[in-house]
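S.K.: The sequence and its predicted three-dimensional model are supplied below.
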Amino acid sequence: MTTQLDLDRLKKAAALEAVEFVRDGMIVGLGTGSTAKHMIVALGEKVRAGMRLRGVPTSHETAALAKEAGIALIDADSRWELDVAIDGADQVDPGFNLIKGGGGALLKEKIVAASAKQFIVLVDYTKQVPMLGGSFPLPIEIIPFGWGSTAREIESLTKSRVVLREKNGAPFRTEAGNLIVDVHIARIHHPKDLEIALNQIPGVVETGLFIGRTSILIVGSPHGVDIHHAPEQ
């Protein structure tokens, strides 16, 4: 039986492989979450060894970790172009499509992924699924105004249960001040079509579906670390 400690070790192994793709002088998108934390620590070690790099964080939590690791950060208002972005995922299917947003940073994560020449995704093997959905709900960031109506539209489209995310008994707020609803979809057969349809609903800011964005998938498993390159889109 794989324990949480074992999974954390696999995440760290994947992160150590990922930072080998970072070269001196690069601008790096820094993901959010437990796997990304290992990546930030590893990059900090490279900085202390003399590597020059700058980072764009995807959350306040990541920014704090990066500063602690000694990674110089670019102002969020700058017009940056990233050499590489490195982040984790909550689910990944055989087509390299992802569900992200378990930590609530999906909007910034998608902006950063879209701005990068290369998007590297780190997961432990338990995040690999034959089809997105099922065991992990799809997060969708929505604006607070009329959120109930937006949720109803999402429910009507997906034919699935939509739950407002809460934290400490109050609605969870993203760093942009928005809300998140988690959509419990049994199976997402056509993730690209679903992403397009959801983004047509007024009030939806962004979805946790990351379709066709992954350049490299790095998987930590009990048998070692596997590196998969996405086929040409």
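M.R.: That came in fine, so what should we check first? Numbers count the residues shown, from 1 in each chain.
S.K.: contacts, neighbours, all on C-alpha from now
M.R.: Noted.
S.K.: so what's L16 up against?
M.R.: Each residue near L16 by Cα atoms under 8 Å, 6 or more residues apart in numbering is listed here: 38-39, 42.
S.K.: if you set the cut-off to 6 Å instead, what comes out?
M.R.: For L16, the contact set (Cα atoms under 6 Å, 6 or more residues apart in numbering) is empty.
S.K.: Tell me if I am right that it is in a helix.
M.R.: Yes: assignment of L16 by DSSP: H, G, I helix; E, B strand; the rest coil places it within a helix.
S.K.: any idea how far it is from L132?
M.R.: Per Cα to Cα, to the nearest Å, L16 is found 26 Å from L132.
S.K.: And for L98?
M.R.: 7 Å.
S.K.: number of nearby residues for the residue nearest to M39 when sequence neighbours are not counted?
M.R.: Excluding the flanking residues, the one nearest M39 by Cα to Cα, 6 or more residues apart in numbering is A15, at 4.7 Å. If you count neighbours by other Cα atoms under 10 Å, A15 ends up with 31.
S.K.: which ones are touching the residue nearest to V162 when sequence neighbours are not counted?
M.R.: Among residues not flanking V162 along the chain, V183 sits closest, at 4.6 Å (Cα to Cα, 6+ apart). By Cα under 6 Å, 6+ apart, the contact set of V183 is 137-138, 161-162.
S.K.: which ones among those residues are found in strands?
M.R.: The strands, defined by DSSP state E, take in 138, 161-162 from the contacts of V183.
S.K.: Could you dump those into a markdown table and include distance to G169 and neighbour count?
M.R.: Shown next, in a markdown table, are the ones in strands among the contacts of V183 (distance: Cα to Cα, whole Å; neighbours: other Cα atoms under 10 Å):
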| residue | distance to G169 | neighbour count |
| --- | --- | --- |
| L138 | 21 | 26 |
| R161 | 20 | 17 |
| V162 | 17 | 22 |
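S.K.: and here's the other structure:
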Amino acid sequence: MEYGNKLVSFPYIDTVDRPKEKQALGQKVAKLAENGQVIGAGAGSSVLVAMECLAERVKAEGLSVSVICGAYETRLTAARLGLTVVSLLEAKPDWCFDGADEVDPEGNVLKGRGGALFQEKLIISSCAKRYLLADPSKQVEKLGSRFPVPVETYPEALSLVAEKLAELGASSISVRPAAGKDGPVLTEGGNLLLDCRFAVMDPTLERNIKAIPGVIESGLFQGYNFIRL
């Protein structure tokens, strides 16, 4: 039985830009799907477009595919498109796909403008094969060139975490403000996001940030060997 109310709108989905580059990447993702697979999906506009392409193929070919979603927006999109949604408690993804805010020459990635970095990293860490949806505009010489490094932080640990981040070389640390409400951004886990600028992007920075008590996760994805589509 299905709910009869079809009046709920999803403005964030309906207003997503769908340029040819994103559509092309989405089609590549859809072609990777095989019957019976569990697929991990991250967050962001490129992921939402890819989900639409995946759903079209699943419906057209009658494939049995399940998805594990890295954000509420991704989960709602999957449900709206008629895809079967499962969790990491139930299944391990055969492969996953995600977008990026920045990609450096070594294939390291900066993510987290949408605030779902913790869930995304859980999915990515669960997969042996990880596909990255990133057009040439996301390429940078050094991570942090365009965006600060987001650090998801337990609220009561804010002062401690900020002090330790400064010791790691953060030159500026700011609590990310919300755009649609008063106060700070809260992640899907109810935590704060600290946006940090680092002059030096050390290969061990992700690990060192994660070792700070009170840090839930960072937006650095170093050494994950993404396959760039």
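M.R.: Sure, I can see it. Just so you know, these numbers come straight off a predicted model, no measurement behind them.
S.K.: Would you pull the TM-score for this pair?
M.R.: Superposed pair, TM-score by TM-score structural alignment, normalised by the length of the second structure: 0.87. Supporting alignment: 211 aligned residues with a Cα RMSD of 1.7 Å.
S.K.: rewinding a little: which residue lines up with the residue nearest to V162 of the first structure in the second structure?
M.R.: Correspondence of V183 of the first structure to the second structure, assessed by TM-score structural alignment: C196.
S.K.: ok, now K67 of the first structure?
M.R.: That one, K67 of the first structure, aligns with A79 by TM-score structural alignment.
S.K.: got it, and A197 of the first structure?
M.R.: Matched to the second structure by TM-score structural alignment, A197 of the first structure sits across from N208.
S.K.: helix/strand/coil for that match?
M.R.: From three-state DSSP, the assignment for N208 of the second structure is helix.
S.K.: Now it: closest residue in space, sequence neighbours ignored.
M.R.: L168 (7.8 Å).
S.K.: tally of neighbours for that neighbour?
M.R.: For L168 of the second structure, using other Cα under 10 Å, the count is 15.
S.K.: so the aligned residue in the first structure for it is in which element?
M.R.: Per TM-score structural alignment, the equivalent position to L168 of the second structure in the first structure is L157. Assigning secondary structure by DSSP states H and E places L157 of the first structure in helix 147-158.
S.K.: ok, now Y131 of the second structure?
M.R.: Going by DSSP H and E, Y131 of the second structure is part of strand 130-133.
S.K.: wait, is D75 of the first structure part of a helix?
M.R.: No: counting by three-state DSSP, D75 of the first structure is not found in a helix; it is coil.
S.K.: which residue in the second structure lines up with V84 of the first structure?
M.R.: Residue pairing (TM-score structural alignment): V84 of the first structure is matched to W95 of the second structure.
S.K.: what does R54 of the first structure give?
M.R.: Looks like R54 of the first structure aligns to S66 there (TM-score structural alignment).
S.K.: ok so, going back, which residue in the second structure aligns with the residue nearest to M39 of the first structure?
M.R.: By TM-score structural alignment, A15 of the first structure lines up with G26.
S.K.: Enumerate every residue touching its match.
M.R.: By Cα under 6 Å, 6+ apart, the residues touching G26 of the second structure are 49-50, 53.
S.K.: and what of A170 of the second structure?
M.R.: If you count contacts by Cα under 6 Å, 6+ apart, A170 of the second structure has them with 196-198.
S.K.: Which of these fall within strands?
M.R.: 196-198.
S.K.: show me what contacts S66 of the second structure?
M.R.: 38, 84-85.
S.K.: quick one: which of those residues is most hemmed in?
M.R.: Neighbour-wise, the contacts of S66 of the second structure (other Cα under 10 Å) top out at V38, 23 neighbours.
S.K.: Is it correct that that one is in contact with P93?
M.R.: Yes: at 4.8 Å, V38 of the second structure counts as touching P93 under the criterion of Cα atoms under 6 Å.
S.K.: can you give me the helices in the second structure?
M.R.: 11-14, 20-32, 45-61, 72-81, 117-125, 158-167, 205-210 (DSSP state H).
S.K.: For the first one, what is the distance to the chain centroid?
M.R.: Its chain's average C-alpha position is 17 Å from that of helix 11-14 of the second structure, according to Cα atoms, centre = their mean, to the nearest Å.
S.K.: Output the contacting helices and strands for it.
M.R.: Contacts defined by 3 or more Cα pairs under 6 Å, 6 or more residues apart in numbering; DSSP states H and E place helix 11-14 of the second structure against no helix or strand at all.
S.K.: Any buried residues in it, and which?
M.R.: Across helix 11-14 of the second structure, burial judged by 16 or more other Cα atoms under 10 Å covers no residue at all.
S.K.: do the same with the fifth one
M.R.: By neighbour count, and taking 16+ other Cα under 10 Å as the criterion, the buried residues in helix 117-125 of the second structure are 117-121, 123-124.
S.K.: what's the burial count for the corresponding residue of the first structure for E152 of the second structure?
M.R.: Using TM-score structural alignment, the equivalent of E152 of the second structure in the first structure is E141. E141 of the first structure: 25 surrounding residues under other Cα under 10 Å.
S.K.: Burial check on A60 of the second structure, number of neighbours?
M.R.: 9.
S.K.: how close does it sit to T84 of the second structure?
M.R.: 15 Å.
S.K.: same question, S64 of the second structure
M.R.: 9 Å.
S.K.: for G114 of the second structure, same thing?
M.R.: 23 Å.
S.K.: And for R146 of the second structure?
M.R.: Using Cα to Cα, R146 of the second structure is found at 36 Å from T84 of the second structure.
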